[in-house]
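[1] Have a look at this fold, sequence not included:
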């Protein structure tokens, strides 16, 4: 991680559905651990949280076929307030006020919308409120490609860039970025630092590991490429072992995880 922390201590943390949902139920232990980590990080950093999980949360209330676009949008509409209520209750234990921010790709294509979002973000952060961002899946899901990112990995990269964060940390169901798929090649080596991403890597097959996940390693690589192109960093690590991200952000050390950076 670059050592100019005193100049910019704003970071974005993205957590995916594969971490938040287990056996088609919300993983409350995970959210509790995440809240505990963010509470510690806020002693040093300004934190913005990008959270998936609205569709999965909705599915815990009503079992609709999420392969149908309208059903998926309905599940997101049901699940988003449920998810935010869970976050509000958990973060309240740490005296942290949360705020919901729903965005679409269009909000970053419109200069006026982007500036409005920036202004709101600055007010929230200056008042020690934790912004929790999700894509507005009710109008930007699936086939509506012209309105949506399609996954929160790329949304979180845009959040980091347009809201002036220095680093995006993605919490995933994998430990790091490997030279090959570790499920197929158990001896595949972990890549600790990545400075360039090839076109071939960006064209690999999507590999979501959870029925509620919308991305895979490729969406994370696309997010990393976007940030590298804009001279920002990304750190990929396991959402099931938050000590990795804690040690990286608080002590600048890591044994697992991958840092995407232009300044190795």
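    Done, it's in. Because the structure is predicted, anything quoted here is derived from the model rather than measured. Residues are numbered from 1 along each chain as shown.

[2] drop to CA atoms for contacts and neighbour counts, all remaining ones
    Will do.

[3] residues contacting residue 154?
    219, 220, 222, 223 (C-alpha atoms under 8 Å, 6 or more residues apart in numbering).

[4] Narrow those residues to those in helices?
    219, 220, 222, 223 (DSSP state H).

[5] Out of the contacts of residue 154, flag the one nearest to residue 180.
    Of all the contacts of residue 154, residue 220 has the smallest distance to residue 180: 14.9 Å, by C-alpha to C-alpha.

[6] show me where the stretch 101-250 of the chain has strands.
    Counting by DSSP state E, counting those that start in this stretch, residue ranges of the strands within the stretch 101-250 of the chain are 130-135, 167-172, 177-178, 190-191, 193-194, 233-238.

[7] next up, a second structure to put side by side with the first:
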């Protein structure tokens, strides 16, 4: 499907859309929340909802807002001060959102999440049910990382990744990443006069990733590499992503008029069921299986199960039923799945055919290490 046709299709149908807005879009140069920007965002969201779309907003800005309210001048680097800024800033962020939404009679619904919420299948389903019910109540789900209690998320995570995981959670065909640049450039436009905006990206490969450079936002945790990682997560599961400049007045209106703004990342994977979105693109892997070329080809090309004979190395200490990553001999991830064996048992039987395993241990509870029904190709 051509890029312009896809844009028309995405905004023309009554779909669920996840919009992520970054800290540098929501705050001014001193780190204080920009009321006018948030009011404009609320007005545009009200129009998009009126057109029949369901919107979930993933909003950064809590730590940045806390930096501004506490008069710190810059983002702290140690965990206790980051968490204190988040605690102060989150309430201010939500208050301003509710005030901005009041003219449109939309309720602001705060949802704070951590990565562990996505690991649990039960909590994962509860999240989806809660957000779906909020849509029924004419509420706008406003989702953020729970920075006041999470540790790894502040150090290593960001809301770009969270937004992609929410898009997969809701089976949303479109993820909009609003940042403080116009989209993906072929180089850093601040230092490269020949850098050009990429209007459409069919597939996020090594060449595209190389365009990201080393940029990082001043108040947020993300950068272009983070956004490309999130875009890959969403597009691999069959969704489209638009990255655009949230500092431009009316940018969401332009996107939902199907105007050629920002960078459109095309879906490069088939749309998959919700259960396999969780398995392949959301739940955290507990270990890694390195397979030979024959097993890698069978999994990627024919969708077969993974047998012990094809495994060459086992990394990690995982249990039966855990999510494991399956990599080729070069270390590239090709799939994820639920393992039938613990790491210790896998090491005992790897590289052996079924009859050899039976001779060695007397029985074999499962022929497959990872059954194809519990496996998702991701590479």
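    All right, it came through fine. Everything quoted here is computed from the prediction, not taken from an experiment.

[8] Can you pull the TM-score for these?
    With the length set by TM-score structural alignment, normalised by the length of the first structure, the two chains reach a TM-score of 0.90; 257 aligned residues with a C-alpha RMSD of 2.1 Å.

[9] For the ones in helices among the contacts of residue 154 of the first structure, could you give me CSV that also reports distance to residue 261 of the first structure and neighbour count?
    As requested, those are arranged in CSV below (distance: C-alpha to C-alpha, whole Å; neighbours: other C-alpha atoms under 10 Å):
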residue, distance to residue 261 of the first structure, neighbour count
219, 17, 21
220, 14, 23
222, 14, 19
223, 12, 21
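
[10] now those residues as a markdown table including distance to residue 45 of the first structure?
    Shown next, in a markdown table, are these (distance: C-alpha to C-alpha, whole Å):
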| residue | distance to residue 45 of the first structure |
| --- | --- |
| 219 | 26 |
| 220 | 23 |
| 222 | 25 |
| 223 | 21 |
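
[11] Pull the distance from stretch 104-113 of the second structure to the chain's centre.
    20 Å (C-alpha atoms, centre = their mean, to the nearest Å).

[12] re earlier: need the strands of the stretch 101-250 of the first structure in TSV (columns: distance to residue 37 of the first structure).
    What follows is the strands of the stretch 101-250 of the first structure, written out as TSV (distance: least, C-alpha to C-alpha, whole Å):
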stretch	distance to residue 37 of the first structure
strand 130-135	13
strand 167-172	12
strand 177-178	22
strand 190-191	24
strand 193-194	23
strand 233-238	13
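
[13] Using TSV, please lay out those together with mean neighbour count and distance to residue 9 of the first structure.
    Shown next, in TSV, are the strands of the stretch 101-250 of the first structure (neighbours: other C-alpha atoms under 10 Å; distance: least, C-alpha to C-alpha, whole Å):
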stretch	mean neighbour count	distance to residue 9 of the first structure
strand 130-135	22	14
strand 167-172	27	9
strand 177-178	22	25
strand 190-191	16	25
strand 193-194	17	21
strand 233-238	26	13
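
[14] Show me the helices in the stretch 151-264 of the first structure, by range?
    Counting by DSSP state H, counting those that start in this stretch, the stretch 151-264 of the first structure has helices at residues 152-162, 199-202, 217-229, 243-251.

[15] quick one: the helix or strand harbouring residue 14 of the first structure aligns where in the second structure?
    Using DSSP states H and E, residue 14 of the first structure sits within strand 10-15. Per TM-score structural alignment, the counterpart of strand 10-15 of the first structure in the second structure is residues 16-21.

[16] That stretch vs the first structure, average distance?
    Mean deviation of stretch 16-21 of the second structure relative to the first structure after superposition (mean C-alpha distance after the TM-score superposition for the first structure): 0.6 Å.

[17] how far is that stretch from where the chain is centred?
    Centroid separation for stretch 16-21 of the second structure versus its chain: 11 Å, with C-alpha atoms, centre = their mean.

[18] Identify the residues contacting that stretch?
    53-60, 159-160, 163, 166-167, 170-179, 246.

[19] and the longest helix for the first structure?
    helix 69-92.

[20] Distance check, the residue lying farthest from the centre of the first structure against residue 197 of the first structure.
    Here the first structure reaches farthest from its C-alpha mean at residue 187, the gap being 27.7 Å by C-alpha atoms, centre = their mean. The gap separating residue 187 of the first structure from residue 197 of the first structure is 22 Å, by C-alpha to C-alpha, to the nearest Å.

[21] Next, the buried residues of stretch 92-102 of the second structure.
    92, 93, 94, 96, 97, 98, 99, 100, 101 (16 or more other C-alpha atoms under 10 Å).

[22] Pull up the aligned stretch in the first structure for that stretch.
    Going by TM-score structural alignment, stretch 92-102 of the second structure sits over residues 82-92 in the first structure.

[23] got a list of contacts for the matching stretch?
    Here stretch 82-92 of the first structure has contacts from 31, 32, 35, 53, 54, 57, 58, 97, 98, 100, using C-alpha under 8 Å, 6+ apart.

[24] Have a look at how far, on average, it is from the second structure.
    On superposition with the second structure, the mean distance recorded for stretch 82-92 of the first structure (mean C-alpha distance after the TM-score superposition for the first structure) is 0.8 Å.

[25] How far does that stretch sit from its chain's centre?
    The answer for stretch 82-92 of the first structure is 17 Å, by C-alpha atoms, centre = their mean.
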